[in-house]
Each structure stands twice: as C-alpha cells, then as structure tokens.
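[1] below is the sequence, then the predicted model.
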Amino acid sequence: MFVETYKTELVQSIILFAILYIIRFIAALAIKKIGRKSGINDARIHLIIRYASVTLVLIGLLVVAVIFGTEMKDLTLVFSSVFAVIGIALFAIWSILSNITSGIIMFFSFPYKVGDKVQIHDKDFPVEAIIEDIRAFQLHLRLDNGDLVTYPNNLILQKPVTLIEKDAIDDGHDAI
C-alpha cells in the first residue's frame, strides 16, 4: 500500500541518496588527498570525513522531507524549534563547538604537523614542545621534560606560534 502510494517519492529518494553517496565518496577522496598531501594523520582525515558525511545525511533528510510533500512553513516551524533548543543547549557548550570548528580549520590550513617542535607565545603559559597528536578538541604537546600538555584547538589558532624544528620526533633512524 505505502509503496504503491509513494512510488514516485521513493524512487526520487533512492536517486537522491545515490547522488549523495557519490558526492560523499568524491568528498572523501578529496579530503583524503588533501590530508595526505598535507601530511595529516589518518585519524584526523577520518574525523573530517565523518563530519562531511553527517552534513550530507542531514541535507538528504531535509530534501527527502520536501520530496514527500512537507510544506516549507512546516519545515521552518520544525527547524526553528529544533534550532532554538539546540542553540540554548549549545550556548552552554560553545567552547566545545569552538574547539571542533578549530579542529576542522586546522585540518585544512594549520601549517604545523605532528612531530614539529613549536613555541606557543602565550603570556600566561608559554609552551615549547613537540606536537605529538592533533585531535578534534585539542593538541597533545610533549614538553622537553616528558610531560604531556593538552592545548585547546581554539587557543592555538588565537596565539602566535613559532616553528622551532620541523619533524623533531626522533624515530630512531639516522639521516644519511
């Protein structure tokens, strides 16, 4: 019954999701290529691919709602209500969102990589360390004394940073 009634809408939805899957595939390839060309580790590449996939699924759900005849005024009411609730909730966790957004920005334009020794010019907490890992929320920095410091992504984009030594991690291989 349902399939017969909504045959056209179901076919359009299947075509839409096929197109979105192809777009996701192409986007994933592009993100991997950019990430590998920039020397970014695989964990960060997969995180950005996951963000892109979730965005495409949300867009797909919105378009499917339109395909099945949902009126724009109804969608506007639902989205304004949802965004009001989300906005209030997110205001409480804005720093987390700021760090995630900074992590995405750093994926595409951060000039320093894992293994680089950097100096962060923070007047309250100056840091000179090796970047051990770049995560969604923070950088893991290894100090000369062996201590691990986690530094929020949003702060690293706000502070001046100096590259002291490129790829300072000693991997045990001697250069010839």
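    Done, it's in. Owing to the predicted nature of the structure, the values given are computational and were not obtained by experimental measurement. Residues are numbered from 1 along each chain as shown.
[2] switch to C-alpha atoms for all contacts and neighbour counts from now on
    Fine.
[3] contacts for stretch 63-71, please.
    By C-alpha atoms under 8 Å, 6 or more residues apart in numbering, the residues outside stretch 63-71 that reach it are Glu9, Gln12, Ser13, Met72.
[4] alongside the first one, take a look at this:
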Amino acid sequence: MKAYLLQPEVIATLIILIVAFSIHRSIIWSAGKLSKKVERSKLRKQYLNRYVGYVIWTMAMISIILVWGLKRDGFWVALGSTFAVVGVALFANWSILSNVTASFILYFTFPYKIGDRVRIHDKDLPVTAVIEDIKGFYTILRTAEGELITYPNNLLLQKGVSILYNREESIFDIDKHEETDPTAR
C-alpha cells in the first residue's frame, strides 16, 4: 500500500490538487476582499467564484490526465477536436464569450452597481432603468414603468452609461430637449 502511495503519479496528482485548491481559495479570498471594497453583491462574487473554479479545475483535471500517462497522442487529438468544436460554436455565437468577458470587466472596474439608476445612451433604443442584477451574460434592468429588461453585458461596455443618482434625466438628454424645443430659448 505504501509503495503505491509513493508512485510519482500519485504524488504529482496530490500536488496538482493542492495547488488548484490553493489557487482557487486565494482567488475566492481576493474576490471577497474586492467585493467589500467596491461594494459588489455576494451573488456577483458567487458568479466569479463559479467561473474561475470551472477554469482552474478543468486545467487541473487535464493535468492529472497527462500525469497518469494516458496515450498523449490520443489525448491531444481528442482535446484538439473538442476545442475545434467549441471554437466553431463560439465563433458562430461570439456574443457568449464577449458577454462572459464583459461580466468580469463589469465586476472589477465599472462604477455602477446593483441598485443604481442608469441611462444607457443607445441611439436606437435608449433605456433609463434601475440595475436589479448583473449576471454572467446579461444585466437585468427595471424601468420606472415596471418593465423588466435583460441587457447584454457586452453592450454595457459598448454604449455610454450615465449614473443618474437623483436626477430624472441624463445631462445629455436635457441638452437634446433644449436644442429641439424652440420654446426653451
């Protein structure tokens, strides 16, 4: 039994698991500290933990498979085929990947958070609403009329967004009304 536990594969597997666990825990701890500092919700922290966990543990499992010496040629062919299929799927629907990436960017950098009243400056469909939740792919907004809107995260990065605080309209909207209203002069 002891001889089996001292095999290089068993030792390498244990090291990979300990390193993956340590990295995952340190990211969770860092995200927790950052969440408190920038006032992010616990739910958003859970999304981050889940997505990062998927990546770390997938890499750990691939490393363990390589350590145990499954035929490398067959493994690389299977892995390459899988990535080719996933790559084609992501290329065909690039918005999935861009929305997940945008979710991480929104988590770490953007000044608005759940509960903020925002104005999205979209030429075709301007939106004024309160942010109810920011999920992995989209943000849930509620208008003053009670309408629920799911807005893709990648569009929040591409469009101008104003935090309205206590104002009824954005300063950009007020300027437009003054220019188009001849009685305003």
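    The structure has been received and is ready for your questions. Nothing here was measured: the structure is a model prediction, and the numbers come from that model.
[5] please state their TM-score.
    TM-score of the superposed chains, computed with TM-score structural alignment, normalised by the length of structure 1, equals 0.83; 166 aligned residues with a C-alpha RMSD of 2.4 Å.
[6] out of the contacts of stretch 63-71 of structure 1, who's nearest Ser53 of structure 1?
    Proximity of those to Ser53 of structure 1 (C-alpha to C-alpha) peaks at Ser13, which lies at 17.1 Å.
[7] circling back to that earlier point, I'd like the contacts of stretch 63-71 of structure 1 as TSV, with secondary structure, distance to Arg44 of structure 1 and neighbour count appended.
    TSV is the format used below for those (DSSP: H, G, I helix; E, B strand; the rest coil; distance: C-alpha to C-alpha, whole Å; neighbours: other C-alpha atoms under 10 Å):
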residue	secondary structure	distance to Arg44 of structure 1	neighbour count
Glu9	helix	37	17
Gln12	helix	34	15
Ser13	helix	31	19
Met72	helix	37	11
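[8] secondary structure class for the residue nearest the centre of structure 2?
    Central residue of structure 2 (C-alpha atoms, centre = their mean): Ser103, 2.9 Å from the mean position. The three-state label given to Ser103 of structure 2 by DSSP: H, G, I helix; E, B strand; the rest coil is helix.
[9] thought it was touching Asp133?
    No - if you go by C-alpha atoms under 8 Å, Ser103 of structure 2 and Asp133 don't touch, sitting 11.4 Å apart.
[10] contacts for stretch 130-144 of structure 2 next, please.
    Residues outside stretch 130-144 of structure 2 that contact it (C-alpha under 8 Å, 6+ apart): 44, 47, 96, 99-100, 103, 113-118, 127-129, 148-153.
[11] likewise stretch 107-127 of structure 1?
    For stretch 107-127 of structure 1, the external contacting residues (C-alpha under 8 Å, 6+ apart) are 34-35, 39-41, 44-45, 48, 128-134, 143, 156, 159-169.
[12] please apply the same query to stretch 84-103 of structure 1.
    By C-alpha under 8 Å, 6+ apart, stretch 84-103 of structure 1 touches Arg135, Ala136, Phe137, Gln138, Pro152, Asn153, Asn154, Leu157.
[13] give me that answer again for 7 Å
    For stretch 84-103 of structure 1, contacts defined as C-alpha atoms under 7 Å, 6 or more residues apart in numbering pick out Ala136, Phe137, Pro152, Asn153, Asn154.
[14] how far is that stretch from where the chain is centred?
    14 Å (C-alpha atoms, centre = their mean, to the nearest Å).
[15] for that stretch, buried residues please.
    Residues of stretch 84-103 of structure 1 classed as buried by neighbour count (16 or more other C-alpha atoms under 10 Å): Ile96, Ser98, Asn99, Ile100, Thr101, Ser102, Gly103.
[16] the helix or strand hosting the second one against structure 2, how far on average?
    Per DSSP states H and E, Ser98 of structure 1 falls inside helix 94-109. Between helix 94-109 of structure 1 and the aligned residues of structure 2, the post-superposition mean distance stands at 1.5 Å (mean C-alpha distance after the TM-score superposition for structure 1).
[17] so the helix or strand that that helix is followed by matches what in structure 2?
    Per DSSP H and E, helix 94-109 of structure 1 leads on to strand 117-120 as the next helix or strand towards the C-terminus. Mapping strand 117-120 of structure 1 onto structure 2 (TM-score structural alignment) gives residues 117-120.
[18] mean shift of the matching stretch relative to structure 1?
    Mean for stretch 117-120 of structure 2 is 1.0 Å (mean C-alpha distance after the TM-score superposition for structure 1).
[19] now that stretch, how far from the chain's geometric center?
    On C-alpha atoms, centre = their mean, the centre of stretch 117-120 of structure 2 falls 20 Å from that of its chain.
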